[in-house]
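>>> Pasting the sequence and the predicted model now:
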Amino acid sequence: MLEKMLNDFEHENVPKINNYLESNLTKDINQNTLANSMYYSLMAGGKRLRPLLTLATMKTLNQNVNDDNLRAVCAIELLHTYSLIHDDLPAMDNDDLRRGMPTNHVKFGAGMATLAGDGLLSLAFQWVADNNLSIDIKSQLILMLSKASGPSGMVAGQASDIEFENKTLSLASLQRLHRGKTGALINYAVSAGAIMSNADKNLQTLLSTYADDYGLAFQIYDDILDVIATSKQLGKPVHQDNKKNTYPNLIGLKNSYLELEKVLDHSHKTLNQIKENYGIDTDLLAAFLTYFKIS
């Protein structure tokens, strides 16, 4: 039932996200090659997980979504795409395949790919600010997105990933790394939905806990897939993490599955607490947890 709920929600909302991105991206770009490079990676596909989480949070909290909300929601996909372009660069992971297509630097060159990422990053903040949401909501979103994407969040996680590539981390240190690298932007996605729905501080905290669990589960699952999946299944190179700190490398594949189960169990308990405390139907957010296949 939950899987069908997630599929129905994706079927309804992914086209809305894609249509908004496609219709609005190039309005704010003044250089044709740069526009093509930004468009190439942004519209190359993908699950649109982060904006979907924002929309799911807003639906869970019975908040209607208008064009101003949608503009702020889609901004996170701009920022996420920037991170993927930069992550694939020769100076970083040097990957040549992303979502089953040549990476941006393979098609447009490393310099243009870097600028495409820069452009998407800047445009993300423009979209959060350039709408008719209240000044209070916009300022909260901009501050939170700055922290999530910057040197105390995602960028810090990526830096640690590079710095500790040939060093073995403890499990606690690995979790901290991933809270920045992957978890910070996922936390923002859920928290942004709570802010745009005017949730109280206690509810925001509970939803943030759910989001932290989701981000951690996402990274554990991604590490597992790098071991068990094929490039064709994932649309990107696999078995690339042999020298990196990953859950299978640190605690083994079997224990990685157990760790994933533990995180998902805690996430379900948090959603149940929200349901009990606020009388809110959290099934849609629970449905997002079916993304992680552990059988």
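Good, I have the coordinates.
>>> Please count neighbours and contacts with C-alpha atoms only from this point.
OK.
>>> Could I get the buried residue list for the helix or strand where H268 lies?
Using DSSP states H and E, the element containing H268 is helix 253-278. For helix 253-278, a neighbour-count test (16 or more other Cα atoms under 10 Å) marks 253, 256-257, 259-260, 263-264, 267-268, 270-274 as buried.
>>> Okay, one more to line up with it:
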Amino acid sequence: MPSLPKSLQTAMADTVEQVEAAIDVLLPRTDLAEAKLYDAMRYGCLGGGKRLRPFLVMESARMFGVNPACALRTAAAVEFIHCYSLIHDDLPAMDNADLRRGRRTVHLEFDEATAILAGDGLLTAAFEILSDPETHEDPSVRCKLVAALARAAGPRGMVGGQMLDLIAETTTFDIGAITRLQRMKTGDMIAFSATAGAILGRASPAHLHSLQAYAHDLGLAFQIADDLLDVEGTEEETGKPVQRDEQAGKATFVSILGVERARDQAGRLAEQASRHLEIFGDRADMLKEVARFVVERRT
């Protein structure tokens, strides 16, 4: 993995620490009969990870002077959604994975039924957090957050993208179809994360549009880098099985473009993403660093 600029490295590490602490509070242990469910939810959320999506929430919120406590609750809600998706993706009916973030997947550590319920619990808890007045005093802002996250995570976003991913196992997709699949499956949640701070901060339409354009290119760059890691990375680096797309016969950016063209395209998208942030001046320097990081990472 490339060495991160110290400022970005420190900022991302701080976000990991803050988000983990917030999750620990928002998802406490219990001695109730359903304790196993909470244990599985905590296992799925507190098992490491880059916390990239929460970092995007926190950074975009910082740009608009949002109360850090409100931003952190939103960041935790985003991570709940992301972790729920990973738990369900790993299930035998989906990817049937046995490793996630270097640990046994939730359905292996607990059982399949508990893993399904843990994902369901995280999904619904995310919206409970966003709808709480502690997240923002303005109910219209909370409604916008809930609506935007539901759109990004639902059938027109992440869930729909996962359906397309399953279809791709038996259907040949061209580059346009793959781009749409990845925009829905991965890009829409990244886009929500990058714009959540603007929603919390009641940003202008122009500022919101710039962040949306940034996130669109960032999401595609991220996925191309993920496809490259699946081909070139190791299980030790990624913390999950590799070369699964090739084994499943799925078309990817790499299988269509080739390794070098895919790497070049990821770099171009990262540069383009950064250009969308010029309107913010040096306030967006950290987000520009993120764009470079996502295409150079090894995890």
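Cool, got the structure. Quick caveat: nothing in here was measured; it's all calculated off a predicted structure.
>>> what TM-score do we get after superposing?
Comparison of the two superposed chains (TM-score structural alignment, normalised by the length of structure 1) gives a TM-score of 0.93, and 290 aligned residues with a Cα RMSD of 1.9 Å.
>>> Can you lay out the buried residues of helix 253-278 of structure 1 as CSV showing distance to A184 of structure 1?
Formatted as CSV, the buried residues of helix 253-278 of structure 1 follow (distance: Cα to Cα, whole Å):
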residue, distance to A184 of structure 1
L253, 25
S256, 21
Y257, 22
E259, 19
L260, 18
V263, 16
L264, 17
S267, 16
H268, 20
T270, 18
L271, 19
N272, 23
Q273, 22
I274, 21
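>>> which of these lies closest to S139 of structure 1?
S139 of structure 1 lies nearest to I274 out of the buried residues of helix 253-278 of structure 1, by Cα to Cα, at 26.1 Å.
>>> Kindly provide the distance from the aligned partner of R180 of structure 2 in structure 1 to G117 of structure 1.
In structure 1, R180 of structure 2 lines up with R176, judged by TM-score structural alignment. Relative to G117 of structure 1, R176 of structure 1 is positioned 25 Å away (Cα to Cα, to the nearest Å).
>>> helices and strands around the helix holding H268 of structure 1, which ones?
helix 201-228, helix 247-251, helix 283-288 (3 or more Cα pairs under 8 Å, 6 or more residues apart in numbering; DSSP states H and E).
>>> so the shortest one matches what in structure 2?
In the comparison with structure 2, helix 247-251 of structure 1 aligns to the range 253-257 (TM-score structural alignment).
>>> What does L8 of structure 2 correspond to in structure 1?
Match for L8 of structure 2 (TM-score structural alignment): L6.
>>> Now do that match against L260 of structure 1, distance only.
Taking Cα to Cα, one finds L6 of structure 1 at 20 Å from L260 of structure 1.
>>> next one: L2 of structure 1
19 Å.
>>> Q63 of structure 1 too?
Applying Cα to Cα to Q63 of structure 1 and L260 of structure 1 gives a distance of 31 Å.
>>> What of N69 of structure 1?
N69 of structure 1 sits 32 Å away from L260 of structure 1, taking Cα to Cα as the criterion.
>>> same question, K244 of structure 1
Distance from K244 of structure 1 to L260 of structure 1, by Cα to Cα: 19 Å.
>>> Counterpart of L89 of structure 1 over in structure 2?
Checking TM-score structural alignment: L89 of structure 1 goes with L91.
>>> isn't its match right up against H107?
Yes. Between L91 of structure 2 and H107 there is a contact under Cα atoms under 8 Å: 6.6 Å.
>>> which residue ranges form the strands in the stretch 101-250 of structure 1?
101-102 (DSSP state E, counting those that start in this stretch).
>>> what's the residue nearest to N255 of structure 1 when sequence neighbours are not counted in contact with, if anything?
Computed as Cα to Cα, 6 or more residues apart in numbering, the closest residue to N255 of structure 1 that is not its neighbour in sequence is P248, at 7.7 Å. Going by Cα atoms under 8 Å, 6 or more residues apart in numbering, P248 of structure 1 touches D223, I224, V227, K254, N255, S256.
>>> Just give me the match in structure 2 for the third one.
What it means is V227 of structure 1. That one, V227 of structure 1, aligns with V231 by TM-score structural alignment.
>>> Now that match: closest residue in space, sequence neighbours ignored.
Q243 (5.5 Å).
>>> what number of residues lie near the one you found?
16 (other Cα atoms under 10 Å).
>>> now the helices: where do they sit in the stretch 1-150 of structure 1?
Along the stretch 1-150 of structure 1, counting by DSSP state H, counting those that start in this stretch, helices occupy 2-24, 32-42, 49-60, 67-88, 104-108, 110-129, 135-149.
>>> Please convert the ones you listed to a markdown table, extending it with mean neighbour count.
As requested, these are arranged in a markdown table below (neighbours: other Cα atoms under 10 Å):
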| stretch | mean neighbour count |
| --- | --- |
| helix 2-24 | 15 |
| helix 32-42 | 19 |
| helix 49-60 | 23 |
| helix 67-88 | 22 |
| helix 104-108 | 20 |
| helix 110-129 | 20 |
| helix 135-149 | 18 |
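>>> I appreciate the help and will end here.
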